[in-house]
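Asker: what would the 3D arrangement of this be:
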Amino acid sequence: MGEYIWNLPIPPNDVNDSRTWIQNPHGAYTAKSAYSWLSLKRIGFGPHRLFWRIIWKLKMLSKIKIFSWRIGQDILPTYVNIARICQNFSTIFLRCKNSDEMLLHALKECLKARETLILGGMNNRLLDGSYVRCIDKLEDILRELDAKAIANLFTLLWNCWNNINKLVFQGKDDPTMVVWERASGPLAIILEFLT
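Answerer: Here you go, the predicted model:
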């Protein structure tokens, strides 16, 4: 350790030394910047900066951007998230009735969600893989797709989530093709997305 200290370069006398807080764009430490940094680090912002930057720059409806943010934070009201708050709340997914309703399962692993994503142009390479958090899966997908395809994906996920809510609150479950068409819009956009 002493040798490392001994080998540190000593700058000339006329250089002003200053402390810099790298978590603030101005380099100044404030209690607010430290609190923000700790909060963002706790919720997992640090490793997922790519995800957040891409989401807010996409050309899509604001409500879908907020939905995408909620996916990244895992704060959508899935049965598993509700069960953390309400005791004795069943976590069984209403659609398939053989798994807990977690975000990853509801939007990717459930057979109906998987059919919808495949119909939307997602291939097995992008759908497969074992993930604990939905944001990790989405971040891997974001690295592979362009901005338009990402916006289409989140719009499709938005419609999948709305269809789950329709099942929960109205007892109706739209066919996969209807969910996909609702997300895709006119036929020209659909064909462009698939090519």
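
Asker: C-alpha only now, for contacts and for neighbours.
Answerer: Noted.

Asker: just checking, what's the longest helix in this structure?
Answerer: When the chain is parsed with DSSP state H, its longest helix is helix 147-170.

Asker: ok, residues contacting that helix?
Answerer: Contact with helix 147-170 is made by 54, 58-60, 64, 67-68, 94-95, 106-107, 113, 116-117, 120, 142, 172-174, 179-180, 182-184, 193, as judged by C-alpha atoms under 8 Å, 6 or more residues apart in numbering.

Asker: do the same with stretch 80-97
Answerer: With contact meaning C-alpha under 8 Å, 6+ apart, stretch 80-97 is reached by 75, 79, 98-102, 106, 110, 164, 167-168.

Asker: surely Lys112 and Met177 touch.
Answerer: No: at 10.3 Å, Lys112 does not count as touching Met177 under the criterion of C-alpha atoms under 8 Å.

Asker: looking at these two, which is more packed in?
Answerer: Lys112 (17 against 13; other C-alpha atoms under 10 Å).

Asker: run this one through as well so I can compare:
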Amino acid sequence: MEGYYEDGSSSKNKDLWVRVANEVLPVGKKLRAANLRLVVCKLCDKTIEMTLHATRECPKVHKLFQISGMDVFLPSDPFNSGLQWLEESRNVVDKKQFTFLIVLIWNGWNRRNKWVHEN
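Answerer: This is a model prediction of the structure:
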């Protein structure tokens, strides 16, 4: 299938992983720096929306990990960046689980965007 890798993951999932790892998602903190909007997370209205918050720490996003059962496998330590979290997660889960994690993050990011942009 076009756009998919051997392990079944899509190029969109890999792109999101790279964006999370490099802290380049257009989250509130980055948008505020560009004077485009406030920095508070639009999903939980509780904290500054940084990449790690938007993809892992937001209570609404974390619910995806709980529902999927992935929260049991993922490290719960505090992390300084999306890259640090992804690297540690990759070390504690197998390849299939890590691909599933990336798919969950991608779905969470899409749902967040729908909520923020389409309400």
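
Asker: can you pull the TM-score for these?
Answerer: For this chain pair, the superposition-based TM-score is 0.87 by TM-score structural alignment, normalised by the length of the second structure; 115 aligned residues with a C-alpha RMSD of 1.8 Å.

Asker: can you tell me which residue is spatially central in the first structure?
Answerer: Gly72 (3.2 Å; C-alpha atoms, centre = their mean).

Asker: what does that one correspond to in the second structure?
Answerer: Using TM-score structural alignment, the partner of Gly72 of the first structure in the second structure is Ala21.

Asker: OK, contacts around that match?
Answerer: 81-84, 86.

Asker: what is the neighbour count of Trp85 of the second structure?
Answerer: Residues contacting Trp85 of the second structure under the criterion other C-alpha under 10 Å number 21.

Asker: return the residue of the first structure aligned against it.
Answerer: Match for Trp85 of the second structure (TM-score structural alignment): Lys137.

Asker: same question, Lys95 of the second structure
Answerer: Using TM-score structural alignment, Lys95 of the second structure pairs with Ala147 in the first structure.

Asker: quick one: the helix or strand encompassing the residue nearest to the centre of the first structure to chain centroid distance?
Answerer: Secondary structure from DSSP states H and E places Gly72 of the first structure in helix 62-73. Centroid displacement of helix 62-73 of the first structure relative to its chain, using C-alpha atoms, centre = their mean, to the nearest Å, is 8 Å.

Asker: what's the mean deviation for that helix versus the second structure?
Answerer: On superposition with the second structure, the mean distance recorded for helix 62-73 of the first structure (mean C-alpha distance after the TM-score superposition for the first structure) is 0.8 Å.

Asker: following that helix, which helix or strand comes up?
Answerer: Under the assignment DSSP H and E, the closest C-terminal helix or strand after helix 62-73 of the first structure is helix 79-85.

Asker: quick one: distance of stretch 88-108 of the second structure to the chain centre.
Answerer: In terms of C-alpha atoms, centre = their mean, the centre of stretch 88-108 of the second structure is found 10 Å from the chain centre.

Asker: then stretch 33-49 of the second structure?
Answerer: For stretch 33-49 of the second structure, the distance to the chain centre is 16 Å (C-alpha atoms, centre = their mean).

Asker: buried residues in that stretch, which are they?
Answerer: Neighbour counts over stretch 33-49 of the second structure (16 or more other C-alpha atoms under 10 Å) mark 38-43, 48-49 as buried.

Asker: which of these sit farthest apart?
Answerer: Greatest spatial distance among the buried residues of stretch 33-49 of the second structure (C-alpha to C-alpha): Leu38 and Leu43, at 12.8 Å.

Asker: circling back: average offset between the longest helix of the first structure and the second structure?
Answerer: Mean for helix 147-170 of the first structure is 0.5 Å (mean C-alpha distance after the TM-score superposition for the first structure).

Asker: now for the nearest residue to Ile190 of the first structure once chain neighbours are set aside: which residues touch it?
Answerer: Leaving aside its chain neighbours, Ile190 of the first structure sits nearest to Ser184 (5.7 Å; criterion: C-alpha to C-alpha, 6 or more residues apart in numbering). Residues near Ser184 of the first structure by C-alpha under 8 Å, 6+ apart: 152, 156, 190.
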